[in-house]
Structures are given as C-alpha cells and as structure tokens.
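**Q** all I have is the shape, not the residue letters:
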C-alpha cells in the first residue's frame, strides 16, 4: 500500500504505511546531515504517556526518509495537539491546560520535570492521558522549522532567561494570556525582539486587555509573567486556580462604562510600557558607551567633594513656592539634572523619569568627551526656534511649552510637550523634520510641606497623546543658535588635565 503522510503540527507528521499508523518527528532537514551512527543514540530517547494511574514510555520504532527529510517514528495516538488547543475558546481549552498542569506536577514529583513547553510536543489522546514527545527531539524540531511556525509553538512561550518550574509557570502564563485575550503578551518579528520584550516590557494585564476577565485571574497570570527569576508561581497553585476557574468561571459582567474605564487604562498602560521599552532599547544601543562613561564619572566623583556638599546643603526647593518647585522639577529634565529632580520629590516618586534623565546624562557626557558634542538639543529652545529640521545625528529631548495651573490647595495641573529619541524600529510621521517623537502630556501633581519647603509626593499622568505634525510641514534649515544641553558643574569645574587623563586610552 502506498505511504500516506499528513502534517499534524510543525515538524510532526502522521505516517500511514502497511495498514499501520505512526507518529513521525522530523530530526533532520537533509539526509546527508543525518549520520546512521547517531540513530543508536536517538533510539535511547523516549517520551512519556501519562495517565492517572500509570506512566508508559513512548519509544522510537525506527527512522524514515520522507521527501528528502529524516523522521524518527513511534506509535501513533489520535488526539489533539496543544498547538491546536491554544486556539480553542477558553471555556473549552482550560480543561486541557488543567490536565497538562497535573502532568507537569506528576513529572516534577518523579524528578523528571520538563524544562520547556513545546506546543507541538504535547498531545492529548482521544482515549485519555497525555503524550509528551521527547524533549531532546522537540529541540531539534524547533531549530529546523521556520520562524513563523516556531513562534506559536515555542518562541512565544518559553523565556530563555528562566529554567525549570519558573519557565514552565511563565509558559503557562503566556498560554492563558493567549487564550483569554487572543494575543501573546510579548510579540515581535524576530526571535531577538520577542526575547527582549520578555526581559524588558511589562505586558498589559489581561483584565485591561479584555475587559470582563476577573481581576484575580489577571493578577495571577501577571505573577507568572514576572521577570524576577526567584519568584516563580508553583505549579501546584496553577492546578488549584484552574480547577476553581473551570468551576466558578473566569469572567465577570461589566457595564459599558466600566469597560470604557478599563480600556482607557489599558491604553495608558500600553503607552507607558512602550515608552519604557523604547528608552531601554535606546540605552541598549549605547550600552558600551554608557559603561565607559559611567566608569569615568565614578572616577570623577572620587575626586570631587560634591557628594559631601550635597549631603549637607539644603534642598534646592527651600524658599520656593509650589509652582516654582514644579517648574524646577520639569526644567531639570531639560538640564539633565537628576539631583535637582530628586530634591523636588519624595523618595520613590518619578523614579523611572529620574532614571531616564540619569542615563541620558551619562550618554550626554560620553558624547561630549569623545565627539565634542552631546547629540541632544534642548526641547524648549528647539520649539521656541520654530522646530527646525536637525541633522540625523541630533535628537530632541526634554520638556517644552510647560504651563502650570493650580487646581486645589496643594494640587496642580502641568501641561507640556515631551520629546524623546526614537528607537531604530520605531516609525515617525513623514512630516516630522526630526527623528524624535513628541508627546502632549498632562500631569496632576500633589505637594505638601515638609519642614520649611514644599515637596511633590505624587505625580499622576492624566493624559498622554502623540504630537502630530501639520500635513504641510516644511522642514526648516538647522539653526546653530539652539543651545546644546549644558554640562553640570561636576564636569565644568574639573581641571582640563584631569578630564583628558581620564579619557586617554
């Protein structure tokens, strides 16, 4: 009888030959790449068929060449692949995920736990149980299938920074996120982009992404996606949660108004996460330069008495009104002066923004030392000069058009434009004369008196939208009169010979 081949999942086929069915796993794309001597080692590898009261081995029976590719094959089990189930409605899929979790717990108890989940390597046979195909062979499959096939079955699930139960819990979090929202939490066009997002980007909580999902369910999934390796959600907890969600449901009824509120929060969350990711991408591009400059600054700081002086001096906000404190805070962004920003706020407030300014300050110092220019233009001065076109090597950064309005006692509204460098993968409007992106932002700031000065104890962003250029925008010639961001006193006051010696190769 003629051999029949059916593709079941990426790299996995059903072989019908001689009246029998076999399950084939592709282990080599070309015959010449497969050595017969390796087959003896491969035959020692096996999978598992796990049922409630038994564990059987799925053994390799032989090797076949099919259409120029090498497959090992073993017993065939009619059933559903996990790669198929992740596209089911969640009401139908959760039962299978619960079975998978129980299997993972059972394997862990037998000291045979998996390190990764391959959606094309997990089968739920029609007659019950779970088939786990050999992980060593699934690694081969993942290396050979196309990137488009690899994303949904492996790359989008497993975090290369994690191992053991932490990665399994992370992968389960990704699967549940995909089932409940219809999207993967971390996406990209390349493997590197996906892994970078796993490491750097905060996913939008499921209850914001798809209003109606219970917040408790959303928070548990987000716990599984956390980046801290030492904070893994135990697999046993997954089992308990899934049992309850299957029994009690994972959604709740919301009014249209409640849905609108959550959707707005999701938009704000995504904007913030994207902004942070963009800036971290920018820092990654300049990592080597930042490290070099950071070392220089540490040495410079060793020779400077500014640390002692700063510890003893009164805060820069002393004697200032609340409006002046707010103005100092935002103007310090343009001056790349994180020290002044810290004087304006209580500890922990605006931490990400202060870190952003600190990192840019380091880049600024490095470029000034090595290239004789910083590469950054002050946003406020650039706007006042009519937003002229700039050279590709120059970025706009900082605050412009700042306005401060008193809303209540100790509460103020600040409206402004914020300009940031654009990352390599980010697009800008065709009309833009610069390679920076602008945001129109509105913050609510809360201040209170501390001893004899005012301090900001909370900043709440209440609006943030992109700056759009007019369709008829005609880029102007670059104006040399726009000031480059000035260096702070710690560099300005150093003897030239010391700076030169520190920068010497």
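**A** That came through fine. Just so you know, these numbers come straight off a predicted model, no measurement behind them.

**Q** C-alpha from now on. contacts and neighbour counts both.
**A** Will do.

**Q** elements contacting the helix or strand harbouring residue 331?
**A** Residue 331 is part of helix 322-334, with elements assigned from DSSP states H and E. If you count contacts as 3 or more C-alpha pairs under 8 Å, 6 or more residues apart in numbering; DSSP states H and E, helix 322-334 packs onto helix 338-344, strand 395-408, strand 453-466.

**Q** what's the local residue count around residue 300?
**A** Other residues near residue 300 come to 17 when the count uses other C-alpha atoms under 10 Å.

**Q** again, but for the one 3 residues further on
**A** A count of nearby residues for residue 303, using other C-alpha under 10 Å, gives 11.

**Q** hang on, the earlier thing: relative to residue 500, tell me which of the helices and strands packed on helix 322-334 wins on proximity.
**A** helix 338-344 (25.0 Å; C-alpha to C-alpha).

**Q** putting a second one here so we can go through both:
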C-alpha cells in the first residue's frame, strides 16, 4: 500500500485520512481531540550534534486545524504544512534494495540513496524523541507513519489520539503495516521508543518488518516470545562496532511486553517522574555514526569479500531458526496448557496423598526397616525421579509440601507434553548431558547429592519410638522451568526426623538455595566443542 494515501504531505497542508465516515467520526467523539498537541522539534543551530544525547531542539506545539470530507467519503484531518517526508514512506522507498530482482539491481544507486536517507531520518527521529522524553513532555509514540522528518533534521510528531484512531480504524494487513507492527505494548516510554526505532532500522536493513503478523493476537505472542530473526543473523558485519550496533537493535526488539490472551493491552506506555529522571541520564540509544555504520554494512554485504562471512552467517541463521522454533513451541505449550497443568498437578497431589493413606492402612510403608539416613536418601532419590508416592511416604505432608508440589507439577507437565508433542517428558541431568542435542529435551534432576550427619541416631539400626535425628543434605538441581529457561540452583537442606511406632519420618526440612549462573546455549556449545572433562571445573554441578 502507498503511505501517501493515508498521510499526505502537501505544499500547503498535511492531511491524514481518518478512515472514518462523517457519522462514525461523530459517533467516536473524535472531534474532541482536535485540540490535542503534537510536537515540532527543530534542531538548535548552536547546539552540539555529535550524538543524540547532546542534541538540543526547539519544541513547538502542533495541532490539527480542521477537517474536510474526502472523495471516498472519509473525514480528512487537516494540519499546517511541514516540509518533510513521512518516515514510513522513506522506509518504504528503501525496501526495493532487498527485492533481489534485476530491476532492483539496476536501480542500485537510487535504492542506496533511499536507504541512507531513511537511516538518517530514523536517527533524527530517535534524537528528537529522546529529547522529548528527557524534557518530560507528554510524548506518545505512534510509529513511523506518525513522524515527519525534514532534511535539516527537524522532526514532527503528529498529535497522537486522532492519528492512532485513524490507523486503528483500518483492518488486517493495512493496520499492521501502518501502525501495529511498529508499536509494542511496553510499559516504559523509553523502551517503547527504542523498539520503534529498532523496528524501523531493522526494516531498512533487512527489507521486512521484524514482526509482520497481521493478526494482533498472533503478533502479540510473537512480541512475547521475541519471535523474530535478529539482524545479527541477517547482516554480514565487517567490524566489531557494527556487530555491536546490530546487537543493540536486536536487544531493543527483544522487549518485555504486556500481553493478554484477549490481545494486547494499550500500546501507550506511562512514565513516572522517576522514570523520566532516569531517561534524562540515559545514554543515547543510537551512536552518532549509526547511519554510516549501517550504510557501510549494506554495501559490504554486496561485495565478494563478504562471501565467506555470508556463508557462515547463513549456517548460523539456519541453526538459530530451528532452535527458535523449538523454543517458541515450548513456551506456547506452557501458556496454552497452563491451567490444565495446574489442575492436573492438584489432582496428582490429592491422589498421592490418598495413595499414601492406602499404603499406610495396608502396613506397606516404604520406610520400614530403614535407618534415618536411608530414609533421607530414599526421599531425594524419589525427588530426582519425580516419584511423588515414594516421596510422600518419607515424611509428613507439611514437612515435604514444597518438594512434593514441585515434583507433582513437573511430573504432570512432562506427561502432558509427552501426550501432546510425542516427546520424552524429562531427562535426568546425566541423560541430558549425554544426549546429542540437550536443548531438544526437558531436564530435571539432582546432582552431587551429599547426605551426612554427626548424630549417631541417624545411623542406628534399632531405633525406639520418640528418637530424633538431624541430617544435612547438599545437592544441585538442574531444571527447565517450562519455557526453555534453564535454572541451576545449589541447595543446602537441614532435615529433622522422628521415629514413630515402626519407622523414621521426616518432620521438618529447612531449605536454603542459591541460583548458579547458567547460560544453556553457551554450555551446549562448549560441551560440543571442548568435551565434558574440559569444562567440568566451570560447571561444578555437572553429574
């Protein structure tokens, strides 16, 4: 679609097609927002412009001045003239550089110029937006269609409410292209602006938007799962500085969004006074040589010298896409079946408690004839294997509740995934490390379990009713917490046991845990390239 059909910049005025007929415009009470202000930002002539954290702008309010009826029967919003181009139009003009057609190749010089012009406009818009945030202006990010940029670096941000309503009155791909794909529902204004700036740069450099889903709910899930291919896997960067810039852009797109099943929450973020103060001190998002770096990267990618780098990048991208597909699939499985898992886990807990009661009533206690030490080892062995029945027979429900709930939830999660996806439920850490590709599997288990006690009663073969024992246990737990997020934690437990009529029971567990830094992807890479013996010192939890 042509952006100019929606945002038309004429010699005498700017006109926005609201997409609403007169009746709908009146019913929506849109007229009450005609006095709302946007911002025209003009660079101060004597201000340093080396980087956008030093840029200074003269800020003026900007308003719509009236309406007229368009030829297609929709209300047209009219505003004073502003010399410049719509940022979205500039991005559109740069897209043919990635068309891969003979016509695009023949127009190489023109598309290169269009690409550079778009990048310069993105930098100017980013500078002005950050300045507005630092001045704590009531600035609302409406995406590139709501931004007009002049060649002298002046930037106009259109009044937000009427512009947003004009974009949201459309449907399907048109709405996504004009507005939805560029705006993420992020609570922080600065992060919202950085997302939009990054999405614009991504489109210019890759030829497509990072999140192109037409359906808002599906696009919301993509935001939530960071389901896009990073620029670092698309652009063959020539130097470390460019690589760092690509990572910065990718990082801004990897946002924490506010997503609900019914759709996205309002895309408008809020900013407290504290957040505004933090924004004022924050460094500029884009480096001053942003345009030069990306222009050079685009040119480098078309040279013979980049052939080897591009081949390696293609291989990495293929591997990344395959892994990302699995990650997204797992996360959505957990979201989709979260309620079922909770209900099923509760059912398993009830069944486990009932089963333990049956075992007790039939005098088939699993801890009979065991020493206190053996009971504790049996308990942790059962936890390792997610055997809730054996776990619950080792002590009182109150004492074992936390570990028992953990095991029951994981057990049900694994079984449901096994049923829905036809894959193994959980591997033990030993199995996980030995598998061909650990990241393909879920993992849970204990490693380096040490059980010890200085209490003689813990080892007594002939205990008497009322005897007590104190035992310490140390171990690591390696687990995937449901969305391809791996956690390693070091546990230190102090257990109290009491001997009843015929057997020892755990009556209390005081547990302390500490998370261990663990990058699963880096671990798997090192495991494959160096081997387990070479990396064991760096990963003390390894079985």
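**A** Looks like it arrived, so ask away. Just so we're clear, the structure is a prediction, and the values are computed from it rather than from any experiment.

**Q** out of the helices and strands packed on helix 322-334 of structure 1, indicate the one that is most buried.
**A** Compared across these, helix 338-344 shows the largest average neighbour count, a mean of 22 (mean count of other C-alpha atoms under 10 Å).

**Q** now the helices for the stretch 51-200 of structure 2?
**A** Secondary structure of the stretch 51-200 of structure 2 by DSSP state H, counting those that start in this stretch: the helices cover 87-94, 102-106, 108-134, 160-168, 172-178, 189-206.

**Q** distance to residue 150 of structure 2 and mean neighbour count for the ones you listed - can I get that in a markdown table?
**A** Shown next, in a markdown table, are the helices of the stretch 51-200 of structure 2 (distance: least, C-alpha to C-alpha, whole Å; neighbours: other C-alpha atoms under 10 Å):
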| stretch | distance to residue 150 of structure 2 | mean neighbour count |
| --- | --- | --- |
| helix 87-94 | 10 | 23 |
| helix 102-106 | 26 | 12 |
| helix 108-134 | 8 | 22 |
| helix 160-168 | 19 | 20 |
| helix 172-178 | 20 | 19 |
| helix 189-206 | 17 | 24 |
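
**Q** can you list these in JSON lines and add distance to residue 69 of structure 2?
**A** Formatted as JSON lines, those follow (distance: least, C-alpha to C-alpha, whole Å):
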{"stretch": "helix 87-94", "distance to residue 69 of structure 2": "24"}
{"stretch": "helix 102-106", "distance to residue 69 of structure 2": "38"}
{"stretch": "helix 108-134", "distance to residue 69 of structure 2": "31"}
{"stretch": "helix 160-168", "distance to residue 69 of structure 2": "14"}
{"stretch": "helix 172-178", "distance to residue 69 of structure 2": "21"}
{"stretch": "helix 189-206", "distance to residue 69 of structure 2": "31"}
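
**Q** out of those, nearest to residue 16 of structure 2?
**A** Between the helices of the stretch 51-200 of structure 2, helix 160-168 lies closest to residue 16 of structure 2; by C-alpha to C-alpha that is 7.6 Å.

**Q** structure 1: matching residues for that closest one?
**A** Using TM-score structural alignment, the residues of structure 1 aligned to helix 160-168 of structure 2 are 135-143.

**Q** and for stretch 311-329 of structure 2?
**A** Under TM-score structural alignment, the match for stretch 311-329 of structure 2 is residues 260-278.

**Q** mean per-residue distance, that stretch versus structure 2.
**A** Here the mean offset of stretch 260-278 of structure 1 against structure 2 after fitting is 1.2 Å, by mean C-alpha distance after the TM-score superposition for structure 1.

**Q** just the buried residues of that stretch, please?
**A** 262-263, 266, 268-270, 273, 276-278 (16 or more other C-alpha atoms under 10 Å).

**Q** tell me, how many residues neighbour residue 341 of structure 2?
**A** 23.

**Q** remind me, longest helix of structure 2?
**A** Longest helix in structure 2 by number of residues (criterion: DSSP state H): helix 307-336.

**Q** let me see the ranges of the strands in the stretch 301-450 of structure 2.
**A** 444-452 (DSSP state E, counting those that start in this stretch).

**Q** residue in structure 2 matching residue 153 of structure 1?
**A** Under TM-score structural alignment, residue 153 of structure 1 pairs with residue 178 in structure 2.

**Q** how about the contacts made by that match?
**A** 3, 88, 145, 167 (C-alpha atoms under 8 Å, 6 or more residues apart in numbering).

**Q** leaving out chain neighbours, which residue sits closest to the equivalent of the second one over in structure 1?
**A** Pointing back at residue 88 of structure 2 there. Residue 88 of structure 2 maps onto residue 83 in structure 1, with residues paired by TM-score structural alignment. In this structure, residue 83 of structure 1 finds its nearest non-sequential neighbour in residue 119, 4.6 Å apart by C-alpha to C-alpha, 6 or more residues apart in numbering.
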